[in-house]
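Enquirer: Test case, fold it:
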Amino acid sequence: MTFKTLFNEYINIFKDIQSNSEIVNKNNRFKNHIEPVIGTMEIESIKFKHCQQIVNNIIKVKELSPKTAKNVNAVVQTIFNYAIKNEYTEKNPANHVIIPKFDNKYNIDLSSEQIKSLIDNILTFENDMYRLIFIFALHGRRKSEILKMQYYQLDLTNDIYTIPPQKNKSRKYDSHEMTPLLASELHSYLKTKENIQQKDYLFLNENTNTYFKDIRKPFNQLKDLSNISKMRFHDFRHLLGTESIKKGVPIEHISQALGHSSIEVTQRYITKDAKISKKVVSSLLDTFVSKDEK
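Expert: Model (predicted):
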């Protein structure tokens, strides 16, 4: 059995229980990085050196990031684990691949004035549908979670919304109580809707009769209004995580708000601050040392 045959079998088995974006990502990583190196090789003949070559090509030849290499290698590992479970092979050579260390922390570069302007412009955004989409984004929801939201996910009696496993990255039920702002905007938005079915999308694109695939135009309009040149939609999540860390919100709480699978993922938002040491030591001195001694 070649690795390509094995990969196709895996995709066919899991395509109905994994999200479409996850399947697309695996296919792209296989086609662009994995297939050229080991696609036609028999799985029993694939060794550590071949898996390492995939990573080397990504970093040295294609000049892509170590994070990309890690994601691609994860696909190879997954496929070999599938093969082991089916007793096609007994080894997983991708487990031993060496990937250069990289900093996975992220800090969105917006000033306090820009953040205030962004929030102000969201709350006054003229189109009520896009305004609600942006408010959901302020609450830490991923773009796909927002755009694919359906009415069955809303508990309007208790003002709770749920992101089911098939619609989030943690693959667990993810429930959130609405803030007064979100609840108010949502109830106001729903007053304009009629004949709602539970399976209907909350944000329906009437031109295609399905969910929106692209909202770049209103998002660019929001950035222009807020005098922000560089910002991705996903940066709403980074904004919530980074600013909450600065405010001293417990990381466990931030992790739950963002729907992370583990606290380790949330720790990307913790950035080194040159003033931290001074603050920590000053706190100790203020507590235990008299003013005359300092």
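
Enquirer: okay, CA-based contacts and neighbour counts for the rest of this
Expert: Will do.

Enquirer: tally of neighbours for N81?
Expert: Neighbour count for N81, taken as other CA atoms under 10 Å: 19.

Enquirer: Now it: which helix or strand?
Expert: Element membership of N81 [criterion: DSSP states H and E] is helix 66-85.

Enquirer: Buried residues in that helix, which are they?
Expert: If you call a residue buried by 16 or more other CA atoms under 10 Å, then helix 66-85 has these buried ones: 66-67, 69-70, 72-73, 75-83.

Enquirer: which helices and strands sit right next to that helix?
Expert: Contacts defined by 3 or more CA pairs under 8 Å, 6 or more residues apart in numbering; DSSP states H and E place helix 66-85 against helix 3-14, helix 20-29, helix 48-56.

Enquirer: One more, so I can put them side by side:
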Amino acid sequence: MTFQELYKTYIQLNEPLLSSQTLKTYHSINRKHFAQFQEKQISSLNFTDYQIFINNLLKSGLKTKTVKNIKALLSVMYNLAIQIDKTEKNPLKAVKLPKFDNKRYFNKSIETQKKIIDSIKDYHKMNDKPFSDVLFFLLHGRRLGEVLKLRWNMVDLYTGVYMIPATINKAKQSQVHLMTDELKSMLFKRYDQYYRDDEQLVFENPFTKKRYSNFRKSWKRFLKDNNLPDMRLHDIRHLIATYSVNHLNVPVEHVSKVLGHTDITTTQKYLTLSHSISKTVIDRVLEA
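Expert: Below is the predicted model:
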């Protein structure tokens, strides 16, 4: 079996389980980085081949986290090859990567974090634009993809509950969340204005009748208009985790539920202790 055949088989068997974004990423990795392997027999490729490949990716300037994701794709492909009796071993298991810090740092002051939250709330109160509603929904811990793929059949306005099915979330597990009063009011308003049928997207582009692609320009404009520091739209999730645990003292288990994490260690990567914590601890020791 050639490497190319293995890749195609892996995609064919797993396509129903992968999100469109994951598939797009895998195809991009295959196109950009796997060209040298395509026609080779997988049985002829060994640990040395892949360790040199990984080393070269790192030397080219790719981040360790990115290279780790490329290695992970290779590894699951070889696991499949073992399952279908095309090879006996997974050479990627022995391949080494340098250690790296995968903690998600949100190094904004508490004052700045509060300003971002207040700006989003105020923007939502003063605007009825689609981006305003989407941005407010993101403040509830959702990923942008989850919000933009939400359909009316996933929303129960009368019980105040919405579901993020496994097919549209990163954790691949269905999640159920109770709406805040403000979110429920916003969704009721959208329902009255735009609802046609249960399969319709909650945030449907009224011109194309399709999903919005992105809101990068709107987000950049929002940051500029509110004199906020540059940050990604996805960083709102980091903000929620950091602010909730470090300032509001919300248990990390609760924040994990809000963000839809299946493993609490994932949530812990988003959290940052105050830089003054070491001084605080030593001061208490010296004063005891």
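
Enquirer: quick one: which of the helices and strands packed on helix 66-85 of structure 1 is nearest D103 of structure 1?
Expert: Checking the helices and strands packed on helix 66-85 of structure 1 against D103 of structure 1 by CA to CA gives helix 48-56 as the closest, at 17.4 Å.

Enquirer: what's next to the closest one, contact-wise?
Expert: Residues outside helix 48-56 of structure 1 that contact it (CA atoms under 8 Å, 6 or more residues apart in numbering) are 33-34, 37-38, 69-70, 72-73, 76, 93-94, 96-99.

Enquirer: now do 6 Å
Expert: A69, P93, A94, V97 (CA atoms under 6 Å, 6 or more residues apart in numbering).

Enquirer: In a markdown table: the residues you listed, plus distance to S117 of structure 1 and secondary structure.
Expert: Output for the contacts of helix 48-56 of structure 1, formatted as a markdown table (distance: CA to CA, whole Å; DSSP: H, G, I helix; E, B strand; the rest coil):
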| residue | distance to S117 of structure 1 | secondary structure |
| --- | --- | --- |
| A69 | 37 | helix |
| P93 | 51 | helix |
| A94 | 47 | helix |
| V97 | 46 | coil |
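
Enquirer: export these to a markdown table and tack on distance to K62 of structure 1?
Expert: Formatted as a markdown table, the contacts of helix 48-56 of structure 1 follow (distance: CA to CA, whole Å):
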| residue | distance to K62 of structure 1 |
| --- | --- |
| A69 | 10 |
| P93 | 22 |
| A94 | 20 |
| V97 | 18 |
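
Enquirer: what's the most distant pair in the residues you listed?
Expert: Most distant of those, by CA to CA, are A69 and P93, 15.3 Å apart.

Enquirer: quick one: the helix holding N81 of structure 1 aligns where in structure 2?
Expert: On structure 2, the counterpart of helix 66-85 of structure 1 by TM-score structural alignment is residues 64-83.

Enquirer: That stretch vs structure 1 - mean distance after superposition?
Expert: Compared with structure 1 after fitting, stretch 64-83 of structure 2 has a mean deviation of 0.6 Å; criterion: mean CA distance after the TM-score superposition for structure 1.

Enquirer: what's in contact with that stretch?
Expert: Against stretch 64-83 of structure 2 from outside (CA under 6 Å, 6+ apart): T87, E88, N90, L92.

Enquirer: Off-centre distance for it?
Expert: 19 Å (CA atoms, centre = their mean, to the nearest Å).

Enquirer: For PyMOL, what selects the buried ones among the contacts of helix 48-56 of structure 1?
Expert: If you want just the buried ones from those in PyMOL, going by 16+ other CA under 10 Å, the selection is:
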select buried, resi 69+93+94+97
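
Enquirer: what comes up buried for the following helix or strand past the helix holding N81 of structure 1?
Expert: Per DSSP H and E, the first helix or strand lying C-terminal to helix 66-85 of structure 1 is helix 112-123. Neighbour-count burial for helix 112-123 of structure 1 flags I115, S117, L118, I119, N121, I122, L123 (criterion: 16+ other CA under 10 Å).

Enquirer: do stretch 238-253 of structure 1 as well
Expert: The neighbour-count check on stretch 238-253 of structure 1 (16+ other CA under 10 Å) flags H238, L239, L240, G241, T242, E243, S244, I245, I251 as buried.

Enquirer: Likewise for stretch 199-208 of structure 1?
Expert: D200, Y201, L202, F203, L204.

Enquirer: Identify the residues contacting the second one.
Expert: Y201 of structure 1 is in contact with M149, Q150, counting by CA under 6 Å, 6+ apart.

Enquirer: change it to 7 Å
Expert: K148, M149, Q150, Y151, Y211 (CA atoms under 7 Å, 6 or more residues apart in numbering).

Enquirer: what does K129 of structure 2 give?
Expert: K129 of structure 2 neighbours (CA under 7 Å, 6+ apart): none.

Enquirer: Tell me the spacing between it and N107 of structure 2.
Expert: Distance, K129 of structure 2 to N107 of structure 2, using CA to CA, to the nearest Å: 30 Å.

Enquirer: Noted, bye for now.
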